[in-house]
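Undergrad: next comes the sequence, and after it the predicted model I'd like to discuss.
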Amino acid sequence: MDTPISPPRGADRVSAAREWLLIAAMLTVTWLPLACVGVVLLAAAAFGDLWPMLGLPLIWILVNALRAVGSRDPLPGRAARPEDEPELAELVRDVAARLSFDGPLLVRIVPLPMAALGRTKVSGVRSHVLLLGLPLLRALTTAQLVAVVGHELAHEQHIRDRRTSLLLSARGMLAQPLEGRFRPLAPLAAPLLRASQPPAWHTESAADADAARLAGTTAMCEALELTGLVVAAFDGLAERWLSDLAANQTYPQDFYDAFDAALRDPLVRHRSARTAAEDDAIDPYAMADHPPLAERMSALPHVEGASVYGTRPLALRGAAVIENWCVEQLAGLEDWRDAGGPGTAGKDRRPRRGRDRYDPPQPVRLLDLDPDRLHTPADAEALLVLQSATLQAAPQQALTAALDAIADGSWPRLARRIEPGLRWIPAAARPTASRDVMAGAVGNSLLGMLREVGWTYTSRWLSTVLTAPDGTVVDLYDLLVAAVDSGDPAPVRALLQRAGIEEAESV
């Protein structure tokens, strides 16, 4: 029988020392800009005899510090009290008990597809608050929900020690400035984030394993896949619905029913799964706290599913009230009321700029709208952008120039002319972003041309999937992404010939 090899004595101490050094280095780099500003101010005051001027920045720092300490934002979401949602409360209690998770635990439902566990104080008592997104509650089966809740509670237990908690906090502070356009700290921050990523991923994998032991490996895998799919679909569809309807002073009364219907569309699921996988693969600065999906699933222990958990979503007692509240939050109806809408408590408050205080958003039903209302407007604007970027006067000439750029490999320059903001994207993520810009610009332009010759929308929810008059279904986005990736626009040109759309020689 083989004897397991024990780690060398002192290995844990070496690992701990390395993590403490990483924490110190990340905090140092995080505070470096403020330290530089302080040195400049001190130098200016010393050599310019401007010591009294230092009082202003010191007062500003003190006021902001006191404000941060004294202010306490209200808890996000809507409370799911045990007396109102006994089934959900029992599920959370069961998971907490099986994980030996102790301490007060609040459950709140939020409108967005997310699951998170945070810390708060209630009447001076340290508590935890579990946030569960309504889209996930509606999409996940009970077993999958157990896996998600189990992961969040288990993760908190794996980061309770001071060193791990500080390491994750330092990572978050260091990563935050890298999300903007101006990233002067990137050369220093990226190596530190890369070095601190393995211990962060270890806590996630350990929490995944604990959750799999509760709900079963199959349920855990399904929960991981479905969560990524729901988030990608929400970002790709739901955000556009809300913004388009808000522009017309309306809001989607049946938002979650429509979103559920979209998730049942195989085309939407395929597109969302692809988007989630691409987002999972792009991590230019090692900022991701979770391992890639495939790695997370392959690391799970094999555990049979528990038969006590159901295969349908958990029914909420107050589902209608919760749904209405979440829709109001997404549509900003609370903001309108606070701005002084009729019959509200905020009558003497100033309404938001550009919004009539006497004209509240009107409810509409997405499922009752003409399907064309849910599709992204194609043609005119997209064609003008492509014509301007290619310096061509006619739509067919612009399309030919774009396809020629794909063929000769000069399309990245064309993509930057179409979307100048690409230069602000990190270099490692720029090729994928440029490809998406190129595919989107050509696809939206081609969409209008195909619609004019009788092609119709295949899906109520996606604008780039069309059905030809002969019944053939084509996903323009997939077709163009493949063309850009391979540098071969021949399949796109074959599609144009089949549709009877003639290219024009570019000038």
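TA: Happy to help now that I have it. Numbers count the residues shown, from 1 in each chain.
Undergrad: could you use CA atoms for every contact and neighbour count after this?
TA: Fine.
Undergrad: burial count for residue 242?
TA: 18 (other Cα atoms under 10 Å).
Undergrad: which residues are in contact with it?
TA: Neighbour list for residue 242: 251, 252, 330, 331 [criterion: Cα atoms under 8 Å, 6 or more residues apart in numbering].
Undergrad: of those residues, which is the nearest to residue 162?
TA: residue 330 (36.5 Å; Cα to Cα).
Undergrad: so that closest one, which of the three states?
TA: helix (DSSP: H, G, I helix; E, B strand; the rest coil).
Undergrad: from residue 240, how far off is it?
TA: 12 Å (Cα to Cα, to the nearest Å).
Undergrad: more neighbours: the two, which one.
TA: residue 330 (19 against 15).
Undergrad: if you skip the residues just before and after it, what's nearest to that one?
TA: Distances taken as Cα to Cα, 6 or more residues apart in numbering place residue 111 nearest to residue 330, at 6.9 Å, with adjacent residues excluded.
Undergrad: verify the contact between that neighbour and residue 135 for me.
TA: Yes. Proximity of residue 111 to residue 135 meets the contact threshold set by Cα atoms under 8 Å, at 7.2 Å.
Undergrad: what sits against residue 268?
TA: So residue 268 contacts 233, 262, 461, 462 (Cα under 8 Å, 6+ apart).
Undergrad: export those residues to TSV and tack on secondary structure and distance to residue 95?
TA: Shown next, in TSV, are those (DSSP: H, G, I helix; E, B strand; the rest coil; distance: Cα to Cα, whole Å):
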residue	secondary structure	distance to residue 95
233	helix	28
262	helix	31
461	coil	37
462	coil	38
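Undergrad: this is the comparison structure:
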Amino acid sequence: MDTPIPPSPASDRPSAAREWLLVTAMLTVAWLPLICAGLVLLAAAVFADLWPLVGMPLAWLLVGLARAAGGRDRLPGRAVQPGDEPELAELVRNAAARLHFDAPLLVRIVPLPTAALGRVKVAGERSYVLLLGLPLLRALTAAQLAAVVGHELAHEQHMHDRRTSGLLNARGMLARRLEGRFRPLAPLAAPLLRVSRPCAWQTELAADADAARLAGTSATREALELTGLMEAAFDGLAEGWLSDLAVNQTYPQDFYDAFDAALRDPLVRHRSARIAAEDDAIDPYAMADHPPLAERVSALPHAEGASAYSTEPLTLHRAAAIERWCVEQLAGLEGPLDGGAPETVGKTRPPSRNRDRYDPPQPVRLLDLDADRLHPPADAEARLLLLSATGQDTPERALSATLDAVADGSWTRLARRIESGLRWVPAAARPTALREVMAGAVGTTLLGVLREAGWTYASRWLSTVLIAPDGTVVDLYELLVAAVDSGDPAAVRALLQTAGTEEVESV
């Protein structure tokens, strides 16, 4: 198990001169707005004698830099002490030793299903912090977790040289400039991101290969697939629980138990896998640092890995305290409701004389709630938007008009009326966004019609998969997407006619 893992060989790369030129170009474009603003200020100061006005923006810049410098070494997550979690500490130590990663390494647990490695300074010494998401620690086997840890450590080693590090850091900085609705740098940034993408992807694939040699090809493939599923399910499902419960001043005490239960639902896994694949396919500006999952899996080398890694999840000895802390972070609570001391877990906080009028959220258990509580009611706003876009006065007539628009190809105009923000979506991603808007608005309206006709939910966790009175299971989202893509809404019309809706015949 302790046999060292040789690093993956470097792939053919462009010359150093070309890559440093690319780094310079990406940094120049990333800082172009500030460069232009600085030149304007300098010109105003020199030619219009406006030096006093230049001082104020400069002061703001210095204050911003000071704040950034003051917060850059703050460590996210909850610290893991080797004595508290010996199995986790041993797994990380073993992976680091076999990959020749000998720098100081801290391990911290975060609430999200993610893993990352970052550089920090601790007591003036350069160190690294490994962030591991609690959902990964609960769901992955030790072998799969070793693959995740191995990937992060190996990735840092492949970035160790200044050339690769500089290129990937410049690429990340430039990609962040394209976030948000207003993207004036896109025409300049996209070609540079596209040219630099092979280096980023080769680095990821090399780290995957090292992870496979550490933990085995099978465990690495399973880890890649499971982490993608968890990220998609967390974004599309679990975050909704938090926001919906927060409206009622409650938070999910059993959040991670419910998340684990949802992931065991085949319908949730199917939906999450599809969402993850769709996200991989949408990259209009070549911003993605990771290749699509299918490409990563197919590129894995055949390796057995270490047989001593367990096929069961690791034991977390302080699991209850860690889970409670993560739930509090997700729920936005400022501190433990029990005061934070381990011995007060489960006890009621004593009243304070200076107690704020704000009442803290109350805990509820998702697994104890009635299933209908987990299915939000039909979105009245989305239904009204569809009625307004079609000019109809009933959901049935609005659905009929929408299906006619799908058949004659004019549905994109309806989608733009429903969601005006589509004009901000990059042109390459707009067809997918139009389809999502249409499927969402029609699906919400269709859901209400079918529920009134006696259809029931097929899953405790998903609201768009229904069971017809005859026992047929229908995923409304997939049905609508297929209709929009093909331009043939016949299947949706047949479904509505089967449900007994009489106003949906094509006009």
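TA: Yes, it's here. Being a predicted model, the structure only gives us computed values, none of them experimental.
Undergrad: returning to that earlier point: for the contacts of residue 268 of the first structure, which ones persist in the second structure?
TA: Of these, the contacts whose aligned counterparts also meet in the second structure (both residues aligned by TM-score structural alignment, their matches' Cα atoms under 8 Å) are 233, 262, 461, 462.
Undergrad: what sits against the third one?
TA: Okay, so that is residue 461 of the first structure. Contacts of residue 461 of the first structure (Cα under 8 Å, 6+ apart): 237, 262, 268, 371, 374, 375.
Undergrad: measure the fifth one to residue 214 of the first structure for me?
TA: For residue 374 of the first structure, the distance to residue 214 of the first structure under the criterion Cα to Cα works out to 41 Å.
Undergrad: looking at those two now, which is surrounded by more residues?
TA: residue 214 (23 against 19).
Undergrad: close enough to count as contact, that one and residue 306?
TA: Yes. Using Cα under 8 Å, residue 214 of the first structure makes contact with residue 306 at a distance of 7.3 Å.
Undergrad: output the contacting helices and strands for the longest helix along the first structure.
TA: Counting by DSSP state H, the longest helix found in the first structure is helix 11-48. In terms of contacts (3 or more Cα pairs under 8 Å, 6 or more residues apart in numbering; DSSP states H and E), helix 11-48 of the first structure is packed against helix 162-175, helix 186-215.
Undergrad: pick the most buried one from those.
TA: Of those, the one with the most neighbours on average (mean count of other Cα atoms under 10 Å) is helix 186-215, at a mean of 20.
Undergrad: what about it, how far off from the second structure?
TA: By mean Cα distance after the TM-score superposition for the first structure, the fitted helix 186-215 of the first structure averages 0.5 Å away from its aligned residues in the second structure.
Undergrad: likewise stretch 219-227 of the first structure?
TA: With mean Cα distance after the TM-score superposition for the first structure, stretch 219-227 of the first structure averages 0.6 Å from its match.
Undergrad: hmm, back to that, ok now do the residue nearest to residue 330 of the first structure, which residues does it touch?
TA: Residue 111 of the first structure neighbours (Cα under 8 Å, 6+ apart): 77, 133, 134, 135, 326, 327, 329, 330.
Undergrad: quick revisit: in JSON lines, list the contacts of residue 461 of the first structure along with secondary structure and distance to residue 50 of the first structure.
TA: Formatted as JSON lines, the contacts of residue 461 of the first structure follow (three-state DSSP; distance: Cα to Cα, whole Å):
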{"residue": "237", "secondary structure": "helix", "distance to residue 50 of the first structure": "56"}
{"residue": "262", "secondary structure": "helix", "distance to residue 50 of the first structure": "64"}
{"residue": "268", "secondary structure": "helix", "distance to residue 50 of the first structure": "63"}
{"residue": "371", "secondary structure": "helix", "distance to residue 50 of the first structure": "67"}
{"residue": "374", "secondary structure": "helix", "distance to residue 50 of the first structure": "61"}
{"residue": "375", "secondary structure": "coil", "distance to residue 50 of the first structure": "61"}
